[in-house]
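Q: got a sequence here, can you build the structure:
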Amino acid sequence: MDRLTRHADLLALSGGDPWVRWSVPDPLPGEVWVHEEVALVQRLGARPGFWVVPLCSGMQGTSPSRGELARVRAALTELRDGGHLARLGSRSVSVPQAHAEVAHEVLELGDGGDWEWMWTQEPPQVDARERDVIPLDDSADAAELTAFTQAHNPRQWTEIGTGRVHRWVGLRDGHGALVAVGGAEREATGIPHLAGIVTAIDRRGTGLARVVSAALTRWALEEHGVCTLGMFSDNAAARSLYARLGYRTARAWHSRMLVPVS
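A: Presented below is the predicted three-dimensional model:
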């Protein structure tokens, strides 16, 4: 394996991949290696491990070539047999969904999820209801945000009241009750990353998620020129919504915890 130390080199090898550009920080986090045209980017934080990134992949959604499958297998095998997972205290691995089967053949993998990393640089169409969007506070409104989220989308992973979400917005009904909320975290690069988009169950299908998402996206583009987000891959409604707002999928991830070696 070859060690990379410059973000510019990884970006060039990836052909300007949006995920590398806007999700991987500069300077590079931890260790980054390239093995047979597959980048292995160390993931730090609560779920330490590796992102496995084919550098010569075809268009998103196309089936990988036999050669790419072989290269990803070789890279995963090197991670395992070279002792890098154990040496760096890895607990997880994320591979492209198209390489999930190979990952399970090479590594002992447990629980996790399939999700997509998306981005846009296109301002969404203006919805007149955006004028009703109000700011919310991660600290002062934490109890209300938590109760609303738990009641209307318990699968939501967003952290509330910790400062991780640096911008919240919402919509209220005529009685002052929340009917939709949305937040923006920050990528490790500092780029806004949408999170916590939730609509009240009895208001779904009325476009409120689009309103708060559009308002946050417009703010992010005005401030940073780009906005990103992550969504569970089984959420077809969310995919349709974000596509209409101009978002595109750069990486469809299969993220799994590593089964500890006994």
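Q: C-alpha from now on. contacts and neighbour counts both.
A: Fine.
Q: what sits against residue 194?
A: Residues in contact with residue 194 (CA atoms under 8 Å, 6 or more residues apart in numbering) are 182, 183, 184, 185, 213, 216, 217, 227, 228, 229, 230.
Q: quick one: which of the residues you listed sit in strands?
A: The strands, defined by DSSP state E, take in 182, 183, 184, 185, 227, 228, 229, 230 from the contacts of residue 194.
Q: next, the structure of the following sequence, for comparison with the previous one:
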Amino acid sequence: MTWSQVDRDELLEISRHDPFVRFATSNEIVAVAAPEGWACVGPWRPGSGHWGGAAVVGAGSGSSAETCALQAILEAGGTDLALEWFSTGQERPLSVPDPYACSGSERWSFLWTEQAPGTDAQGLLAQRGLGVQELDDRDDAEAIEAFGAAYTQGRYLGFPGWGFATTWLAVQDRAGGTVAVGALHELASGMPHLAGILVRPDRRGQGIGELLTLELTARAVQEAGVATLGVLTDNREALALYERLGYAVAHRFHTRELATAPEPA
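A: Just a heads-up that it's a prediction; the model follows:
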């Protein structure tokens, strides 16, 4: 098959305005298309940070389709292209071309909604004696990170203080104690992406995370007309919650983390 380079406007048409292309990509992309499907890479973060992307092919495509697409992207992008990740469909194979090697992988789903919640999340939290406090990504980074580190297994992925978040919200009790936090990150596309939502263990199962998600979603949709998020595909409870709140699954991805392969000795 032959993969040909296309620009973002062409990619939108070819992908039938796929939500991942619409909301997670900017004009700073390298994209290719073929009869089997499309693929693109670009910065995930503003400022050309965290380059990666995905290949989406039709049912019945050959097992080498995504590998060929990634190779075409590398050839089109030239030597300055530095990728950190690349995704395929859940069960699709990928042979990582030189000069890269696969350094890890995960399976996650990309979700989106343009539907503004009809729920007064802050009002419902207030009925429970809880309030919503805006935090500052820089000034409150240490406190947010301490909360995240205390109640997360592994690394907390809210990344406070990194400049990714445009909004941080904390749910607090009457004594000022934090019971939950969450953020809106800005993608390179300029679209908001929910991240870092975490509820203190002793307050889980009380609907606090759901109400915080609704409040963040409402702010994102009001600001940009859309809210996006990513969740590990095996977290079925979270996926069911987000779908109940109006989110749709655009893609279930298998992402390979990429590292430059060492030169042979």
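Q: ok, back up a step: can the ones in strands among the contacts of residue 194 of structure 1 go into CSV with extra columns for distance to residue 203 of structure 1 and neighbour count?
A: Below are these laid out as CSV (distance: CA to CA, whole Å; neighbours: other CA atoms under 10 Å):
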residue, distance to residue 203 of structure 1, neighbour count
182, 15, 27
183, 18, 27
184, 22, 27
185, 25, 22
227, 26, 28
228, 25, 28
229, 22, 22
230, 23, 17
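Q: so which of those residues comes closest to residue 9 of structure 1?
A: Among those, residue 228 lies closest to residue 9 of structure 1 (CA to CA), at 22.3 Å.
Q: that closest one reaches residue 192, doesn't it?
A: Yes: using CA atoms under 8 Å, residue 228 of structure 1 makes contact with residue 192 at a distance of 6.4 Å.
Q: can you give me the helices in the stretch 51-200 of structure 2?
A: Counting by DSSP state H, counting those that start in this stretch, the stretch 51-200 of structure 2 has helices at residues 65-77, 121-127, 141-151.
Q: so which bits of the longest one are buried?
A: Okay, so that is helix 65-77 of structure 2. The neighbour-count check on helix 65-77 of structure 2 (16 or more other CA atoms under 10 Å) flags 65, 66, 67, 68, 69, 70, 71, 72, 73, 74, 77 as buried.
Q: equivalent analysis for the shortest one, please.
A: For helix 121-127 of structure 2, a neighbour-count test (16+ other CA under 10 Å) marks 121, 122, 125 as buried.
Q: ok, back up a step: what is the nearest of the ones in strands among the contacts of residue 194 of structure 1 to residue 162 of structure 1?
A: For these, the nearest to residue 162 of structure 1 is residue 185 (11.1 Å; CA to CA).
Q: which one in structure 2 is aligned with that closest one?
A: Aligned by TM-score structural alignment, residue 185 of structure 1 pairs with residue 185 of structure 2.
Q: sorry, back to before: any chance of the contacts of residue 194 of structure 1 in TSV, plus distance to residue 241 of structure 1?
A: As requested, those are exported to TSV (distance: CA to CA, whole Å):
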residue	distance to residue 241 of structure 1
182	14
183	16
184	17
185	19
213	9
216	14
217	13
227	15
228	14
229	12
230	13
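Q: wait, isn't residue 164 of structure 2 in contact with residue 190?
A: No: using CA under 8 Å, residue 164 of structure 2 makes no contact with residue 190, being 11.1 Å away.
Q: have a look at these two and say which one is more surrounded.
A: residue 164 (20 against 16; other CA atoms under 10 Å).
Q: from residue 149 of structure 2, how far out is the more buried one?
A: 18 Å (CA to CA, to the nearest Å).
Q: likewise residue 135 of structure 2?
A: Counting by CA to CA, the gap from residue 135 of structure 2 to residue 149 of structure 2 is 17 Å.
Q: neighbour count winner among those two?
A: residue 135 (18 against 14).
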